[in-house]
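Enquirer: Okay, here's the prediction I keep looking at, along with the sequence it came from:
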Amino acid sequence: MSTMRIDRLLDTVISQEASDLHLTVGKPPTVRMSGKLIELKTKALEPDDTMALMKAISPERAQNELQETGSGDFGFAYGDGDPKKSARFRVAIFKQRGCVALVLRRIPTMLLDIDKIGLPAIVKDLIRRPRGLFLVTGPTGSGKTTTLASMIDYINTNLDRHIITVEDPIEYTHEHKKSIVNQREIHVDAPSFSESLRRALRQDPDIILVGEMRDLETIENAITAAETGHLVFGTLHTNSASGTINRLIDAFPTNQQQQVRAQLSTALIAVLCQQLLKRADVKGMCAAYEFMVVTPAIANLIREAQSYKIDSAIQTGKKFGMKLLDDYLWELYDAGKIHAEDMIDRARNPEALTEKVHRTGRKVGRQELDESAT
């Protein structure tokens, strides 16, 4: 019989401000803190432990999905509402070597103020627009959800809008403020992103948030919604503004790509690509951004299939708050906020930044020192 209690593990995650909890057979429960995996001082988990922990928190739908497909996802709220003792968790359950494993991602209950997450000032103006497509991109765990939640909260606080979110699962929860916020969860409130996005157009929305633009139909519906008088927020797993444009266009058959370029050139408002890095100066993480606003010049590059020129256009668009990721990373490093190794790991052009570090008389190599000391 398992004696491992899920509530004690979740209390630890919240009190230690860990970002994730890993539960897998053969290892003690392990948390991720400031990017590093740290084992908790307890016994290694056995198959009965992970099965019992999974059943303690998983809805029946997710357990059925686990049996049928070998994995499942869901979200749930934990705690009594006190922000210091509560959190929402996004949970992935899956089978490995015939046993159950879980990864729980902590979603802080406190929404971050849009001014405090370091976004370019022009973002506030862009998200007041009545129509268009605003994309937030980056790898898994880069803080896209937090950034989008901050934007939605800013709109909710300051503008009267009907906001529909489509998420898998719901992470941050929004109270109705000046706006009405209806949040739909895939598999609970809606069957799929594409279907719920298509139906959202009949629900009198001003703003639609699409948790993930993962297939052609969803991308098509998002562009159509942006063209027909709605502000649409979406996410993609891309690392640059130009890469985002290419990913969207490449999702379509060749004979449709020219038309899609024309649609994107008028519908797209901005692309914000972000990375999350461990801070060097204080405990915690900080975000680095690449930001592109679709000016007439950039719209023309999209239309003319010249996305390879977008980086240059971003460099000349500083007055709009535009910035390339590597320039933002360098600013964080130069200010002592991140380590050189982390900057270079996330850079689009690591060789150029390594050379830049050496030109200033500094060195790269902290990680090797860290590992030899442990």
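Expert: It's in.
Enquirer: can we go C-alpha only for contacts and neighbour counts from here?
Expert: Fine.
Enquirer: Quick one: the helices in the stretch 1-150 of the chain, in order.
Expert: 6-15, 47-57, 60-69, 122-126, 144-158 (DSSP state H, counting those that start in this stretch).
Enquirer: just so I know, which of those lies nearest Ala373?
Expert: Shortest distance between Ala373 and those, using Cα to Cα, is found for helix 6-15: 26.5 Å.
Enquirer: how distant is that closest one from the center of its chain?
Expert: Centre-to-centre, helix 6-15 and its host chain are 23 Å apart (Cα atoms, centre = their mean, to the nearest Å).
Enquirer: now the angle between helix 47-57 and that helix, please.
Expert: On the basis of axes from the mean of the first three to the mean of the last three Cα atoms, to 10 degrees, helix 6-15 is oriented at 80 degrees to helix 47-57.
Enquirer: If we go by neighbour counts, what in helix 6-15 is buried?
Expert: Ile6, Leu9, Leu10, Asp11, Thr12, Val13, Ile14 (16 or more other Cα atoms under 10 Å).
Enquirer: now these in JSON lines, with distance to Asp153?
Expert: Output for those, formatted as JSON lines (distance: Cα to Cα, whole Å):
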{"residue": "Ile6", "distance to Asp153": "31"}
{"residue": "Leu9", "distance to Asp153": "30"}
{"residue": "Leu10", "distance to Asp153": "26"}
{"residue": "Asp11", "distance to Asp153": "27"}
{"residue": "Thr12", "distance to Asp153": "28"}
{"residue": "Val13", "distance to Asp153": "25"}
{"residue": "Ile14", "distance to Asp153": "23"}
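Enquirer: Second structure follows, compare the two:
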Amino acid sequence: MHMSMTQLPPPAEAMQNLLNGTTQFLASDLHLKVHYAPYYRVGGLLRKVASVPPIDSNDYMEAMLKSIIPTHKLHDYETNGSIDFSYRGATGDRFRCNVYRSMGEMHAAIRRVQNKIPTYAELNLAPIYEKLIHETREGLICVTGVTGSGKSSTLAAMIDHLNHIEAMHVITVEDPIEYSFTPKKCIISQREIGLDVPSFPIALRAIVREDPDTIFIGEMRDRETLTAALQAAETGHLVFGTLHVGDVVQSFNRILEFFPRNEHAFIRSSMANSLRAILCQRLIPGIEQGKVYPASEVLINTPVVKDKIRNEEDEDLPAVIAQSEHEGMLSFTQSLVQLIEKERIHYDTAMEYAPSREALQSAMKGIKASAQSLVSRIRTK
């Protein structure tokens, strides 16, 4: 039986019920919009919360959301029309919240970030992710992907791995903080934009004076942030950063966009020297309902890659990646093939997400041909 607006609980209670529901139903996101029922995103698909009616009152919606918005953020919302913040729910889960104004009304997109930091195995990450952390103590590692591709969870797993194996001082600069780390071998200082420091550039100007071994930059979003990341990586620090791009080549394009053309040669030289890897990922719906798996494109900065970066030959990098699986590199196509072979995703789903359907078809045919040849050899023995 559906309740009406007049039967809804007090706004703060309704907000907590909906947040608890994201944990209960293993939803990745909660969407709240005036005139709509709430929606959860489960396994990549939007699902209406059938037990809650459309919320037709903006006053009720504002009261719900203001029950979780930090007081110091309200002015930013009134001024800018949107705010980002983190919130810890009663279940222990953290939520990354974006509240925004739409046609004069308050709406929200709220992402659930598990309180427990996931492992590589739980995230189904390729072995190269763990290998990189074991072997890298300086330089820049970029984790890239579109919004909702699992970058935050991947970086949390990598940093927590460091936390278990090495005594280091880790400083994170985040907007907002999404995972709260418990110190193991590392000492960890987490700084949130808007709460601990006004902006990324201000935080990063002082960061090398805070004696870090490892720096995590929540998002490399402008020239100052990228310059600071490259400088820290070149002076012996291990730097993690994210970029909102779809593949490896776009990562270089995005970085260079922040600098005038006359500085590109210098930035390319800096990247060639300091970059260790670019790990780009997309989440693919699995065979099991509600499951998603990362398909990864992995670039390792080998001598060949260094030359390509310096010589503005970025368009050659996909071919280098495809031919360098023995060095830990991985193309999206190879990653999709592995997921199909492990029966994690359907072939048809892989085709929908493949950067080149022809390349995926060819790769799958090659595997089938090899398997048939092996069976034939076994039968003739």
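Expert: Okay, I see it. Keep in mind that what you see is a predicted model, and the values were worked out from it rather than measured.
Enquirer: Any idea what the TM-score comes out to?
Expert: The TM-score (TM-score structural alignment, normalised by the length of structure 1) is 0.90; 356 aligned residues with a Cα RMSD of 2.0 Å.
Enquirer: still on that earlier bit, find the pair from the buried residues of helix 6-15 of structure 1 with maximum spatial separation.
Expert: It's Ile6 and Ile14 that sit farthest apart of the buried residues of helix 6-15 of structure 1, by Cα to Cα, at 12.4 Å.
Enquirer: Who are the packing partners of the top strand by length along structure 2?
Expert: Looking across structure 2 with DSSP state E, the single longest strand is strand 275-285. Secondary-structure packing of strand 275-285 of structure 2 (3 or more Cα pairs under 8 Å, 6 or more residues apart in numbering; DSSP states H and E): strand 139-144, helix 248-257, strand 292-300, helix 347-353.
Enquirer: Which one of these lies nearest to Ala27 of structure 2?
Expert: strand 292-300 (11.9 Å).
Enquirer: what's the average per-residue distance for the helix or strand just after that closest one once overlaid on structure 1?
Expert: Later in the chain than strand 292-300 of structure 2, the nearest helix or strand by DSSP states H and E is helix 303-310. On superposition with structure 1, the mean distance recorded for helix 303-310 of structure 2 (mean Cα distance after the TM-score superposition for structure 1) is 0.6 Å.
Enquirer: What span of structure 1 is helix 303-310 of structure 2 aligned with?
Expert: Under TM-score structural alignment, the alignment places helix 303-310 of structure 2 onto residues 296-303 of structure 1.
Enquirer: So what does Gly35 of structure 1 match up with in structure 2?
Expert: Checking TM-score structural alignment: Gly35 of structure 1 goes with Gly44.
Enquirer: Return the residues in contact with that match.
Expert: By Cα atoms under 8 Å, 6 or more residues apart in numbering, Gly44 of structure 2 lies in contact with Ser28, Pro285, Gly290, Val292.
Enquirer: Now distance to Ala12 of structure 2 and neighbour count too, for the residues you listed, in a markdown table please.
Expert: Converted to a markdown table, the contacts of Gly44 of structure 2 look like this (distance: Cα to Cα, whole Å; neighbours: other Cα atoms under 10 Å):
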| residue | distance to Ala12 of structure 2 | neighbour count |
| --- | --- | --- |
| Ser28 | 21 | 22 |
| Pro285 | 33 | 21 |
| Gly290 | 29 | 16 |
| Val292 | 32 | 22 |
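Enquirer: hmm, which two among those are most spread apart?
Expert: Going by Cα to Cα, the pair spanning the contacts of Gly44 of structure 2 furthest: Ser28 and Pro285, at 13.0 Å.
Enquirer: Now do the shared contacts for those two.
Expert: Gly43, Gly44.
Enquirer: give the contact list for His22 of structure 1.
Expert: Pro29, Thr30, Val31, Ala101, Leu102, Val103, Leu104.
Enquirer: one more time with 10 Å
Expert: By Cα atoms under 10 Å, 6 or more residues apart in numbering, the contact list for His22 of structure 1 reads 28-32, 37-39, 92, 101-105.
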